[in-house]
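A.B. asks: sequence-free structure coming up:
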């Protein structure tokens, strides 16, 4: 029997028609693959833009804060009735009454109308007490004078002025009354109330009042931790990488160490938090909520990233550089530190900055070591209680007040700005010093 299966005979020439169909199919397949890639990039950009829009649209208003310009009369009868300028009298004076008297005068309210006076005073932030007290303590001669002072409005006035409160609903369903809304509009029209740049967002510490809450302490705490990570992780990571790549014998133990380093880079950050809690706090007795403990935990988490990046940078240096150095009589140590390491420096710097950026955005390990403390004052040293930017964002996100929503998004914008600067710096350094072989 003959085989009836159609098969091309040896040496047969493929028809031009079939060859054209194969080429068209190949081109169509390539175009589909390119289209899939473009669709993937487009979807990624869409999701990124949606994320940025959701953050920016809610957080850009946090960079402005409603303030009221009041002619504060620093009455001696209220501040220092005895006239002895004692520290106790200056510290314990009824400064909110000074602000309330000033706004009553601005609005033309009858001082005998207690309800109106109380509602007017509720438009001024309680932080005015600290502001006026500090003015008197820094210059006691201000007592008896009238000074124009910008004080913060309360969060309910701020959100209402920014249009974040539906004023068309019944008065009983909102925190700001119709009378306060009317006063707010009058002062805005007169220029006594307006939006000003919110410097307190960058300088103030934690506060239960949204209008006076800021990320100043969190920024200082994050800077302390990043400095600790840089001082510890960079030299340890680079030294370990140089030894493993250039000096360590290639045996089973070296393979085990390399596998474990790669595994540590994939360990969830919360595990490092548990390690820090057990070792640095429970065993070593270091203080909770301290930047030092946070920096040590983030150092452990960042080390694998720096080691992997540094080893990759060392491997990228051509073997001919090593051979030429050794051939000219350099020792192995001289070869590494005088020739290989300078050429690998751009990659090492890039990996270090990326590791620092990753550490800056970590929250879970810091929560476990107690960096969720309510810290008002700036930490004077890494041993003092502090918090960090991601933790501050987490704490504000759990607040019930509407005004903290914009504070949360505003802090996210600040954190993203820090991360963007660090990543852009890494890109610039890589392109500036990178050498192609």
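C.D. replies: Thanks, I have it. Being a predicted model, the structure only gives us computed values, none of them experimental.

A.B. asks: C-alpha from now on. contacts and neighbour counts both.
C.D. replies: Noted.

A.B. asks: What sits closest to the most centrally placed residue in the chain if chain neighbours are left out?
C.D. replies: Among the residues of the chain, the one closest to the centroid is residue 415, at 2.3 Å (Cα atoms, centre = their mean). Of all residues not flanking residue 415 in the chain, residue 389 sits nearest, at 6.7 Å (Cα to Cα, 6 or more residues apart in numbering).

A.B. asks: residue contacts, that neighbour?
C.D. replies: By Cα atoms under 8 Å, 6 or more residues apart in numbering, the residues touching residue 389 are 215, 218-219, 222, 360-361, 411, 415.

A.B. asks: Pasting the second one now:
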């Protein structure tokens, strides 16, 4: 009898030992999974930040420009229109040739001219228009460097890379080194990135048009999706009868939340553009499409928030004589509002990062001008990132990563706003 008892105790101890070992292994697997997730996230963020940080600086080259009225083809008392039509490009080219008189061949001259951006002539024109007294004078003017020259000045391209594998040639590097030794190069914060629209030239490309388009698109999305989604959730949860029709509606709402986003883009193309003939590539259509995509998320999260309200609140309100409508809007909704806002902001953040449905309605177009309203042609930040990522120019690589950083910043702000609003409503 005693021997059987010892045997059972040993079996139990062995079983417990195996169970504790399995629990320790499971905890270890969980810790390894969390660690792997953080490692992958760190690698992703490090790659994006390291590639995108150089885009927030721009390089300038000081050129000794002789603003000769004869070279411009204007008089010293030229009017505003005459100065606007003057050939400032030739003036910059002649100034570069004067600074590097040893450049003789046509091919070398083309390489020399590519040290400065194509937008330099417009910057010089604007300077002269702002101060016509510059006509006939010679002075040093800081001009935006070409993206290829800027990549060398930033240290992204070095002589270690074979000349055949880079667009910045050795001769251009020699000229840039000479300018650097003379103190004719400088680095500054890239305001162009936030104030300009898209451009074929990487050094002139910015995200202002995409940011404005995203703002208008999200505004339309919120104005449509939030009130419709919340009222639909309130009706389904508080007023709708429980029958087959409401069950069918609930099933369809849950199914719509799992529909691929590109399907909503096809819907927008077929219905809003082809049938209703709304303007193509406009934030109005983009906002309507994204609101349809966001509605199921808002309805589901709002219903969950309303369900979480304690029944005692409803019973207390009804007990003191409040109507069903007063109970819902004066008592239930204020308590459920933190969850409703959290779900709505998360749905809006999802809409901000969507590109597939907007590609289908034409918001992939090359847009330089900043949209002034919801019916103007526009693009959005995710689509702008897609366009730059598909560009073969090296200068757009850093622009792509920088735009991703801006988009991630907005997503973080929206999630932080959701947390702050939820905490404030919970305190109330």
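C.D. replies: Nice, I can see it. Every value quoted in this text rests on a predicted model; they were computed, and no experiment measured them.

A.B. asks: Just tell me what the residue nearest to the centre of structure 1 corresponds to in structure 2.
C.D. replies: Residue correspondence to structure 2 (TM-score structural alignment): residue 415 of structure 1 is matched to residue 407.

A.B. asks: Just after the longest helix seen in structure 2, pick out the following helix or strand.
C.D. replies: Longest among the helix segments of structure 2 by residue count, using DSSP state H, is helix 2-52. Reading on from helix 2-52 of structure 2 to the C-terminus, the next helix or strand found by DSSP states H and E is strand 57-66.

A.B. asks: can you give me the offset of that next one from its chain's centre?
C.D. replies: 30 Å (Cα atoms, centre = their mean, to the nearest Å).

A.B. asks: Give the aligned equivalent of residue 286 of structure 1 in structure 2.
C.D. replies: Under TM-score structural alignment, residue 286 of structure 1 pairs with residue 278 in structure 2.

A.B. asks: before we move on, what about residue 368 of structure 1?
C.D. replies: Taking TM-score structural alignment, the alignment pairs residue 368 of structure 1 with residue 360 from structure 2.

A.B. asks: nearest spatial neighbour of its match, skipping sequence neighbours?
C.D. replies: Spatial nearest neighbour of residue 360 of structure 2, chain neighbours left out: residue 265 (5.2 Å); criterion: Cα to Cα, 6+ apart.

A.B. asks: name the element the residue mapped onto the one you found from structure 1 belongs to?
C.D. replies: In structure 1, the residue paired with residue 265 of structure 2 is residue 273, using TM-score structural alignment. Using DSSP H and E, residue 273 of structure 1 sits in helix 269-276.

A.B. asks: other SSEs contacting that helix?
C.D. replies: Helix 269-276 of structure 1 sits against helix 291-316, helix 364-368, with contacts defined as 3 or more Cα pairs under 8 Å, 6 or more residues apart in numbering; DSSP states H and E.

A.B. asks: Could you pull out the buried residues of it?
C.D. replies: For helix 269-276 of structure 1, the neighbour count (16 or more other Cα atoms under 10 Å) marks 269-270, 272-276 as buried.

A.B. asks: Please produce TSV containing those residues, extended by distance to residue 254 of structure 1.
C.D. replies: Output for the buried residues of helix 269-276 of structure 1, formatted as TSV (distance: Cα to Cα, whole Å):
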residue	distance to residue 254 of structure 1
269	25
270	27
272	23
273	27
274	27
275	24
276	26
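
A.B. asks: ok so, going back, list the residues that contact the residue nearest to residue 360 of structure 2.
C.D. replies: With Cα under 8 Å, 6+ apart, residue 265 of structure 2 has these contacts: 289, 356-361.

A.B. asks: Now with 7 Å, please.
C.D. replies: Remark: with contacts taken as Cα atoms under 7 Å, 6 or more residues apart in numbering, residue 265 of structure 2 is in contact with 289, 357-358, 360-361.

A.B. asks: Highest neighbour count among those residues?
C.D. replies: residue 358 (29 neighbours; other Cα atoms under 10 Å).

A.B. asks: got the contact list for that one?
C.D. replies: By Cα under 7 Å, 6+ apart, residue 358 of structure 2 lies in contact with 265, 286.

A.B. asks: From residue 35 of structure 2, how far out is the residue mapped onto residue 35 of structure 1 from structure 2?
C.D. replies: Counting by TM-score structural alignment, residue 35 of structure 1 lines up with residue 28 in structure 2. Between residue 28 of structure 2 and residue 35 of structure 2 the distance is 10 Å, computed by Cα to Cα, to the nearest Å.

A.B. asks: from memory residue 211 of structure 2 sits against residue 378, does it?
C.D. replies: No. Between residue 211 of structure 2 and residue 378 there is no contact, the gap being 9.7 Å when judged by Cα atoms under 7 Å.
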